[in-house]
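*Asks:* got a structure for you, letters missing:
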């Protein structure tokens, strides 16, 4: 038996490759399927099953393409209704994979079809659980994504309590827990940076698995502090349920080099968004007018999903050399399949062709400290919890997640200093504001991480200073 966790940091997502006696099961695969196929081929194995723990909201799974290419059976748990062929497992139904067994444990709560897969080894011993979004390390899945008219988030949280107590917690402490997500995912609120643990340790450390917890206490704690889900979650869940374009065709259409004239013509003709995925340092120095920055080196896909509201939005890319395929792939992972090409030769070629270039003023924390006065207008684009913990005393909270909805709160004629925690989100925010006509923007490089070491007055709600 061989188990491999295939973890993707940008999405904080874990897919799983399980092999026994030449038969393979893939759990929660990413959109691009060739790596799984190549791995099975290298091991002279055949992909037999694609197990889905639920209809994922934060990424588009590769289950449909993988089944078409390999003949594998797509397995969901009870209550899953799709527009394509699947096998809907019964609760506690067993599937043979070589010398091991995978048993479906229906664990509704995160969603109604949520299912945990229990791996039973060659000796008949419970070895591991693949919990999807039912159980994370340090947390559980949010129960507010699959609300229907006759169900509330409280109802789903109550189901999750029962699923954990009746299906997961009775398992032995040495059972290994393999979750679908780790820290950085918006599918929970307190996920661990670790990606593998034992169930026994989770029983000791995960607040949601406290043995003395009542259902009412569980519901209250699970729902406390949940932020609204990103706008793309419901759209990705629908793609996973109804189907999507083949990834190979998406890549073929999007990974096309365009010279500056072709690039500009397509932008104008198709109403395409110019998405610059280089580093923030490169973007502030020079960029195409009205382009938006979301860098590949940060949490690229989740921020694309949070900020670009139309999955069908035509997109043109400005990418680092050799990164076009990666950019198209990572866009497709969250359902953005309408990439039209990328700027061949990048900004150097754009400038050589005589095209216009713009920049954003960026200063470091030391320079900002020299300029600081209480009258300056400062925009803090971190999340509300980050701002509430500690912030510059005169800063205004304008979270990047909700920038478009709150843009009317700021004045196009005023000068604003913009910062986040480390410098990535502030440049995203500045690029969006600049494209909307806010031209008096100054980015603070290094963000609050650098500002906290200055003498600029701060408010710290977490640790109030004594007078």
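*Replies:* Structure's in. What do you need? Quick caveat: nothing in here was measured; it's all calculated off a predicted structure.

*Asks:* Going by C-alpha atoms from here, please, whenever you check contacts or count neighbours.
*Replies:* OK.

*Asks:* which SSE is residue 342 in?
*Replies:* In this assignment (DSSP states H and E), residue 342 forms part of strand 339-343.

*Asks:* tell me what that strand is packed against?
*Replies:* When contacts are defined as 3 or more Cα pairs under 8 Å, 6 or more residues apart in numbering; DSSP states H and E, strand 339-343 packs onto helix 247-254, strand 257-258, helix 260-270, strand 315-318.

*Asks:* again, only this time at 6 Å
*Replies:* helix 247-254, strand 257-258, strand 315-318 (3 or more Cα pairs under 6 Å, 6 or more residues apart in numbering; DSSP states H and E).

*Asks:* after it, next one along is what?
*Replies:* The helix or strand immediately downstream of strand 339-343 is helix 346-352, counting by DSSP H and E.

*Asks:* ok so, going back, which stretch among the helices and strands packed on strand 339-343 approaches residue 268 most closely?
*Replies:* Distance to residue 268, taken as Cα to Cα, is lowest for strand 315-318 among those, at 10.9 Å.

*Asks:* got the helices and strands packed on strand 339-343 as CSV, with distance to residue 191 columns?
*Replies:* Putting the helices and strands packed on strand 339-343 into CSV (distance: least, Cα to Cα, whole Å) gives the following:
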stretch, distance to residue 191
helix 247-254, 30
strand 257-258, 39
strand 315-318, 32
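
*Asks:* Check it against this one:
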């Protein structure tokens, strides 16, 4: 028996490769199939099943491509309705895989089709359970992502309480919990950085598994403090229920080097979005006027999904050489399949052709500290509200407008003011400024290193208490 967890940091997502006696199964695959077929080919195994724990909201799954390439059967839990052929599993149903079995445990609550898969080895022991978004390490799945459901959040939370107590918590304490997501995913609110744990330890440490917790207490705790999910979540659910363009065709159409003239022609004729995915320091120094920044070296795909509303937006890439396929792949994982190509030669080719470039005003944390000490300046903090409330600059000219809601929050900002913009480390502030500049803001100054750098300045006072500031 062989089990491998495949972790993808940008999405904080875990897929699984399981193999026994030459037969393999994949649980919750990403859009591209090569990570899974490569392992199977290397180990001389045949992929027999593709198991889905539920209709994922935060990424588009590769189950269809994987099944077509390998002949594998796609398995969902009860209540799953799709536009393609699946095996609709039943609670307690077992799937033979070499010398082991995977037993479907219907665990509704996060969604109604949500299911976990319990590995039963040749000796009848249950060493692993793959819980999807029903049970995370340190948390449980949020109960507010079901699309077009007649059930309320409280109804779903009640189902989740029953699923946890009746299906998962009754397993042996030594069973290893393998979830679908970890810290950084928006599918939960309090996930641990660890990617697996024993069920027994989770019973001791996970707030949602307290032995003396009533259903009413559980419902209140898991539904309190939820923020609105990113706008692309329900769209990805819809894609996971349907038939989409294959990943190979997406890559074939998108991985095209474009001359400056071709790049400009597509931008103008299709009103394409120019997306610059280089490091934010490079974007600050120079970029194509009107382009938006979403750096590959940060939370790339989730931020694109949060802020670019139309999944069909035509996209032109400015990308570091050698990372073109990576950018296209990571966009496709969240449903952005309309990349038209990338600028061959990058920003240098653009400049050499005599085309206009732009830059951001930027300052060091110390320069920022001196400015707010000596001048009455406006400060725009684009971190999450929870980050802001935890600690922020003590200044009555601070406005908190989190990046998640910048597309609406900007309406409460003054386009004629100069704002010194910061986030936690310098990545999100550059995204925010690139968006605000396209919305007509001119006086925006990026604070390099963000709040982490600001805190190192001796003359900056910070507080964990709410000051007389504005929250947008």
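*Replies:* Yes, it's here. Remember, predicted model here, so these are calculated numbers, not experimental data.

*Asks:* just the helices and strands packed on strand 339-343 of the first structure: most buried one?
*Replies:* Comparing these by mean neighbour count (mean count of other Cα atoms under 10 Å), strand 315-318 ranks first with a mean of 28.

*Asks:* what's in contact with that one?
*Replies:* Contacting residues not belonging to strand 315-318 of the first structure are listed as 272-276, 339-343 [Cα atoms under 6 Å, 6 or more residues apart in numbering].

*Asks:* distance of residue 280 of the first structure from residue 274 of the first structure?
*Replies:* Using Cα to Cα, to the nearest Å, one obtains 15 Å as the distance from residue 280 of the first structure to residue 274 of the first structure.

*Asks:* Please apply the same query to residue 160 of the first structure.
*Replies:* Residue 160 of the first structure is 42 Å from residue 274 of the first structure, by Cα to Cα.

*Asks:* Show me where the stretch 101-250 of the first structure has its helices.
*Replies:* For the stretch 101-250 of the first structure, the helices defined by DSSP state H, counting those that start in this stretch cover 153-163, 199-205, 215-223, 232-242, 247-254.

*Asks:* do you know which of the ones you listed lies nearest residue 439 of the first structure?
*Replies:* Closest among these, using Cα to Cα: helix 232-242, at 28.6 Å.

*Asks:* The closest one against the second structure, how far on average?
*Replies:* In the superposition with the second structure, the average deviation recorded for helix 232-242 of the first structure is 0.4 Å (mean Cα distance after the TM-score superposition for the first structure).

*Asks:* what does that helix contact?
*Replies:* Contacts for helix 232-242 of the first structure (Cα under 6 Å, 6+ apart): 55-58, 60, 82-83, 305.

*Asks:* Which among those residues count as buried?
*Replies:* Buried residues within the contacts of helix 232-242 of the first structure, counting neighbours by 16 or more other Cα atoms under 10 Å: 55-58, 60, 82, 305.

*Asks:* what about the strands in the stretch 51-200 of the second structure?
*Replies:* For the stretch 51-200 of the second structure, applying DSSP state E, counting those that start in this stretch gives strands covering 73-76, 87-88, 94-97, 100-106, 115-120, 128-132, 176-179, 197-198.

*Asks:* So what's the residue count around residue 213 of the first structure?
*Replies:* By other Cα atoms under 10 Å, the residues close to residue 213 of the first structure number 13.

*Asks:* Dump the buried ones among the contacts of helix 232-242 of the first structure to TSV, plus distance to residue 204 of the first structure.
*Replies:* Output for those, formatted as TSV (distance: Cα to Cα, whole Å):
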residue	distance to residue 204 of the first structure
55	29
56	28
57	29
58	28
60	33
82	38
305	35
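
*Asks:* Kindly provide the distance from residue 338 of the second structure to residue 329 of the second structure.
*Replies:* With the distance defined as Cα to Cα, residue 338 of the second structure ends up 12 Å from residue 329 of the second structure.

*Asks:* Counting neighbours, go ahead and name the busier of these two.
*Replies:* More crowded of residue 338 of the second structure and residue 329, by other Cα under 10 Å: residue 329, with 24 against 19.

*Asks:* Tell me which other helices or strands the helix or strand hosting that one touches.
*Replies:* Element membership for residue 329 of the second structure (DSSP H and E) is helix 324-332. With contacts defined as 3+ Cα pairs under 6 Å, 6+ apart, helix 324-332 of the second structure has no helix or strand neighbours.

*Asks:* List the buried residues in that helix.
*Replies:* For helix 324-332 of the second structure, a neighbour-count test (16+ other Cα under 10 Å) marks 324, 327-332 as buried.

*Asks:* ok, now stretch 174-190 of the first structure?
*Replies:* Those buried within stretch 174-190 of the first structure under the rule 16+ other Cα under 10 Å are 175-190.

*Asks:* Now render the strands of the stretch 51-200 of the second structure as TSV, adding distance to residue 288 of the second structure.
*Replies:* Formatted as TSV, these follow (distance: least, Cα to Cα, whole Å):
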stretch	distance to residue 288 of the second structure
strand 73-76	44
strand 87-88	49
strand 94-97	53
strand 100-106	51
strand 115-120	46
strand 128-132	41
strand 176-179	41
strand 197-198	46
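
*Asks:* of those strands, which approaches residue 37 of the second structure most closely?
*Replies:* Among the strands of the stretch 51-200 of the second structure, the nearest to residue 37 of the second structure by Cα to Cα is strand 73-76 (14.7 Å).

*Asks:* compared with the first structure, how much does the closest one deviate?
*Replies:* Strand 73-76 of the second structure sits 0.2 Å off on average (mean Cα distance after the TM-score superposition for the first structure).

*Asks:* So which elements touch that strand?
*Replies:* Judged by 3+ Cα pairs under 6 Å, 6+ apart, the packing partners of strand 73-76 of the second structure are strand 46-51.
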